[in-house]
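Chemist: generate coordinates for the sequence data below:
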Amino acid sequence: MRKTLSPFATLALIIAGSLTIAGCAGGKSKGDLPYVARDVGTLYSAAKTRLDQNRYQEAAALFDEVERQHPYSIWARRAQLMGAFAYYLNADYAKSIESAQRFLSVHPGNRDAPYAYYLIALGYYEQISDVTRDQRITQQALDALGELQRRYPQTKFAADARLKTDLVRDHLAGKEMQVGRFYEERGDWLAASMRFRHVVEDYQTTTHVPEALMRLTETYLALGVPEEAKKTAAVLGANYPGTDWYERAYKLMGEYKPRPVEKAGL
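Modeler: Purely as a prediction, here's the structure:
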């Protein structure tokens, strides 16, 4: 199972982002709007009421209806993003991502664009599965979180994205470790060593590095390259001296006996 932030912290950030939109929707009284806009306002208000009542599926459908019936109204733009939010709360992440992406395709420079990118990233993030399954969604989550940080690094959404990025990278490293252990159990030492090296070199800040270094020491010994194993164990000892992984690597190095060199027959 993947690690995640407190749902209350995540939800607080989402709601904070949506308040601007909801506040704009209430900026004008219904009497100030033209007749058509008043109808749109009624529809939008009905959607917002469903959202406040935690009837997320109905709210999302009504927000979509605002966009469908009145595509050129300012309410349609608000409804797109609020619909994406409602789909997210209803755990319909594919539709949430689709709605947020549609908003960005039509309004790329809108002031609420950071929130749309955040919803896209959250939609992928919430679909991350355990390390025994395909990790394409995990990579999509990492890409979406990175895009948000690149475009809007100073926003509160980017701050949360940075925390989630660390968790996603740890998850991807865990997948590499799982595959590496599989190869190791089969005695495919070269394939295993490549996976463990990938963790050490590309996921240096994750929690899996100490184990990866120990298993890399193990695979190097199995491959008959003790000097590489010694260097790897030294790195492990220098950076993680008090861990069980270092104790295991130290024991492996102490027990290692070089293979006798076979002399060629005359």
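Chemist: when you work out contacts or count neighbours from here on, use the C-alpha atoms and nothing else.
Modeler: Fine.
Chemist: what are the ranges of the helices in the stretch 51-200 of the chain?
Modeler: Taking DSSP state H, counting those that start in this stretch as the test, the helices found in the stretch 51-200 of the chain are 56-69, 74-89, 93-106, 113-125, 136-151, 156-185, 189-202.
Chemist: with distance to residue 237 and mean neighbour count added, can I get those in TSV?
Modeler: Output for those, formatted as TSV (distance: least, C-alpha to C-alpha, whole Å; neighbours: other C-alpha atoms under 10 Å):
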stretch	distance to residue 237	mean neighbour count
helix 56-69	52	21
helix 74-89	45	25
helix 93-106	44	20
helix 113-125	34	25
helix 136-151	31	19
helix 156-185	20	20
helix 189-202	14	19
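Chemist: need those in JSON lines with distance to residue 251, can you?
Modeler: Formatted as JSON lines, these follow (distance: least, C-alpha to C-alpha, whole Å):
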{"stretch": "helix 56-69", "distance to residue 251": "57"}
{"stretch": "helix 74-89", "distance to residue 251": "50"}
{"stretch": "helix 93-106", "distance to residue 251": "48"}
{"stretch": "helix 113-125", "distance to residue 251": "40"}
{"stretch": "helix 136-151", "distance to residue 251": "36"}
{"stretch": "helix 156-185", "distance to residue 251": "18"}
{"stretch": "helix 189-202", "distance to residue 251": "19"}
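Chemist: one more, so I can put them side by side:
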Amino acid sequence: MHVKHLLLIATLALAACASNEPSDENLSEADLYRQAQSALDGKSYTNAVTKLKALESRYPFGRYAEQAQLELIYAYYKNGEPEAAKSAAERFIRLHPQHPSVDYAYYLKGLAAFDQDRGLMARFLPLEMSKRDPGAARDSYNEFARLTNRYPNSRYAPDAKQRMIYLRNVLAAYEVHVGNYYLKRNAYVSAANRGRYVVENFQETPAVGDGLALMVEAYQRLRLNDLADTSLAALKLNYPQHPSLVDGEFVPREKGDDERSWLAKATLGLIETDAPLPPGETRASQDVQRQFQDAEEALPEELKVDEPAKRSWWSRLTFGLFD
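Modeler: Here you go, the predicted structure:
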């Protein structure tokens, strides 16, 4: 028998088997829910999303409707769709504010925002979180804060509180990063204001020392000696090991106008003859990175997003289009 005949028979057999499988339209509510659970157990999250959406649309008042809505949040989150997960969580919270598991919806909404930066660019480029737009971090912090305030005894509250500490450090480190940018551009008033904002609003974060150092340098450049001396005294008292202090003396991060090259002055610091230290490379940002790793490792196994396998140079070059 020719190979093409064998292929034809195999194709017809597969088609016959597929035709015997009931379609979603013919499945009962219990069967749909069972298949959705099977897809979740098998980590087939795209298929799980399809089954759960079909279950909710076909049986909106069925016995599994609320559970399907809740598990749809989880399926979106595990499938790497943070926006869809947040929308599904918002919908569940709005429809079922008194549901026994509504705290889980708040928690997953916070996690979705927490992992939102882990998108396409973050997969292929080494981006530092303290230098990125803090919108997602702020959203995640707010969601975890709602969870801990409304449901302090929730089983998810302890983990949410730990993530809030990390997120607060991220937001503080971002303010330091912006302050260093202003300092580099000679915008000393703005740099001092950023430093003061960190000191006043982010106490007990690693960035407070960097905020004080920002204030010292900015006030020195502005020749506001009293404010500079006060900030320096606070820095020496509370952070004697800060990198800006060498043998007890303050060492400015940036060169003054009289020390900058003519090229740096003409381009407002955009082009330097000597490569400056990257803004944001501070002790605070290093601590934030370490805390992120700790928080990620503490995440329960069932909530961890599956990491992509190690990618080839061709995959990276084509952004994964030809994996």
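Chemist: centre of the chain to stretch 45-61 of structure 1, how far?
Modeler: 27 Å (C-alpha atoms, centre = their mean, to the nearest Å).
Chemist: start and end of it, how far apart?
Modeler: In stretch 45-61 of structure 1, first residue to last residue: 13 Å (C-alpha to C-alpha, to the nearest Å).
Chemist: now swap in stretch 120-139 of structure 1 and tell me
Modeler: 13 Å.
Chemist: which residues touch that stretch?
Modeler: In this structure, residues lying in contact with stretch 120-139 of structure 1 by C-alpha atoms under 8 Å, 6 or more residues apart in numbering are 1-2, 88, 93-94, 96-97, 100-101, 140-142, 144-145, 148, 168, 171-172, 174-175, 178.
Chemist: what residues are up against residue 82 of structure 1?
Modeler: 18, 21, 60, 63.
Chemist: let me fix that: residue 150 of structure 2
Modeler: Not one residue lies near residue 150 of structure 2 by C-alpha under 8 Å, 6+ apart.
Chemist: and the gap between it and residue 156 of structure 2?
Modeler: 12 Å.
Chemist: same check, this time on residue 220 of structure 2
Modeler: Noted for residue 220 of structure 2: a distance of 47 Å to residue 156 of structure 2, by C-alpha to C-alpha.
Chemist: try residue 87 of structure 2
Modeler: From residue 87 of structure 2 to residue 156 of structure 2 the distance is 20 Å (C-alpha to C-alpha).
Chemist: in structure 1, what sits opposite residue 105 of structure 2 in the alignment?
Modeler: Aligned counterpart of residue 105 of structure 2 in structure 1: residue 116 (TM-score structural alignment).
Chemist: and residue 150 of structure 1, what does it touch?
Modeler: Residue 150 of structure 1 makes no contacts at all, as judged by C-alpha under 8 Å, 6+ apart.
Chemist: which one in structure 2 is aligned with residue 84 of structure 1?
Modeler: Under the alignment (TM-score structural alignment), residue 84 of structure 1 pairs with residue 73 of structure 2.
Chemist: quick check: that match vs residue 52 of structure 2, distance?
Modeler: Distance of residue 73 of structure 2 to residue 52 of structure 2, computed by C-alpha to C-alpha: 10 Å.
Chemist: residues contacting residue 159 of structure 1?
Modeler: For residue 159 of structure 1, the contacting residues are 149, 153, by C-alpha under 8 Å, 6+ apart.
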